[in-house]
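In: What follows is a predicted protein model with its sequence.
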Amino acid sequence: MATPPSASELRRAKYARRLPAELSELGGPVHGTVALPLPLHLAWSGLTEFDLDQPRLRMSCYRIVLAEGMYADLVEHLNRDLLRGIWPVLRTLISRDIRSVWEHAFADLAPDARAVA
C-alpha cells in the first residue's frame, strides 16, 4: 500500500503547478504601486496596495503573491529582475515549501548559483 503524500509534498505540488515555465515570464512592474486585484484571493487581510519603491512594502507584496498567487498573478505582479535581486532576503521570509519549489525550478535562484554569480 502506497504511503499518502505529506502535507509538505501536497503544498509543494500546489506551488509547482502555478509556476511559470521561465523567470522571463515575470513581467510585472519594477517601480510604482501594485494593487492586488479583487476578488481578494491574494490580499484577503490587510494591505492591498504596495509601493514597490518601499523595500518593506515590496517584500510584503512579493511574499503575498508567491504564497497566494495563481500563475496569472505571478506573471502580472512579479518582475524577474526584481525577484532575482531581492531573492537572497525574500527567501528567508517565505515558507520552506515555496522556497524549495522556486529554487528547484529556477537554478539562478538557488543559493549556490548566487554565490557563483
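Out: Structure received. Residues are numbered from 1 along each chain as shown.

In: can we go C-alpha only for contacts and neighbour counts from here?
Out: Will do.

In: in the chain, which spans are helices?
Out: Per DSSP state H, the chain carries helices over the ranges 7-18, 55-68, 71-77, 80-90, 96-105, 111-116.

In: Tell me which of the ones you listed sits nearest to S45.
Out: Taking CA to CA, helix 55-68 is the member of the helices of the chain nearest to S45, at 10.4 Å.

In: also this one, for the comparison:
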Amino acid sequence: MVQQSSFGATPSVADVLHERYAGRLPDALEDLAGPKHGTVGLPLHVVWSGLRTFDLDRPRQCMGLYRTVLAEGQRDDITRFLNRDLLLEQWPVMRTMISRHVRDAWESAFPELPRRAASAA
C-alpha cells in the first residue's frame, strides 16, 4: 500500500531500492569488461571492511567479488570489475545469494539472466 504525504505518494522501500540498483546497470552485458582470471583489488568505496582482494580463479572468492560489486558498486565499478562470461556462468547460483532487489533489477534489464538460471535448474 502506498502511503500519502503532503507531497503525494511516497514510494515503497522496494521501489527505491529497485531504482537504486537499476540506475547502476550497464547498457548491455557486453559492457562488462572485467577480468576473467587473476587477482582483483576493490577500492574502498566498494568494500570498506574485510577482504578487498579477490582471486578470480578461486570460485568462492570470485563469487564474493561479484556479490560485493553487484550490491555496492557504481556503474563504472560494475563495468570495470565484472566480466560478462563470468556473470552468466555464475548467475544460476549468484541469484540466490544476492538481495531480491539486486536480482530483480538485473533480471528485468537482462532477460538472458533468468533464462540462464532456468536452463541450469
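Out: Yep, that arrived. No experiment lies behind these values; they were computed from the predicted model shown.

In: now the helices of structure 1 in JSON lines, with distance to G46 of structure 1?
Out: Formatted as JSON lines, the helices of structure 1 follow (distance: least, CA to CA, whole Å):
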{"stretch": "helix 7-18", "distance to G46 of structure 1": "23"}
{"stretch": "helix 55-68", "distance to G46 of structure 1": "11"}
{"stretch": "helix 71-77", "distance to G46 of structure 1": "18"}
{"stretch": "helix 80-90", "distance to G46 of structure 1": "19"}
{"stretch": "helix 96-105", "distance to G46 of structure 1": "21"}
{"stretch": "helix 111-116", "distance to G46 of structure 1": "31"}
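
In: possible to save the ones you listed as JSON lines with distance to T48 of structure 1 and mean neighbour count?
Out: Below are the helices of structure 1 laid out as JSON lines (distance: least, CA to CA, whole Å; neighbours: other CA atoms under 10 Å):
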{"stretch": "helix 7-18", "distance to T48 of structure 1": "21", "mean neighbour count": "14"}
{"stretch": "helix 55-68", "distance to T48 of structure 1": "9", "mean neighbour count": "19"}
{"stretch": "helix 71-77", "distance to T48 of structure 1": "12", "mean neighbour count": "18"}
{"stretch": "helix 80-90", "distance to T48 of structure 1": "19", "mean neighbour count": "15"}
{"stretch": "helix 96-105", "distance to T48 of structure 1": "21", "mean neighbour count": "17"}
{"stretch": "helix 111-116", "distance to T48 of structure 1": "30", "mean neighbour count": "10"}
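
In: just checking, what residue in structure 2 corresponds to E68 of structure 1?
Out: In structure 2, the residue matched to E68 of structure 1 (TM-score structural alignment) is E72.
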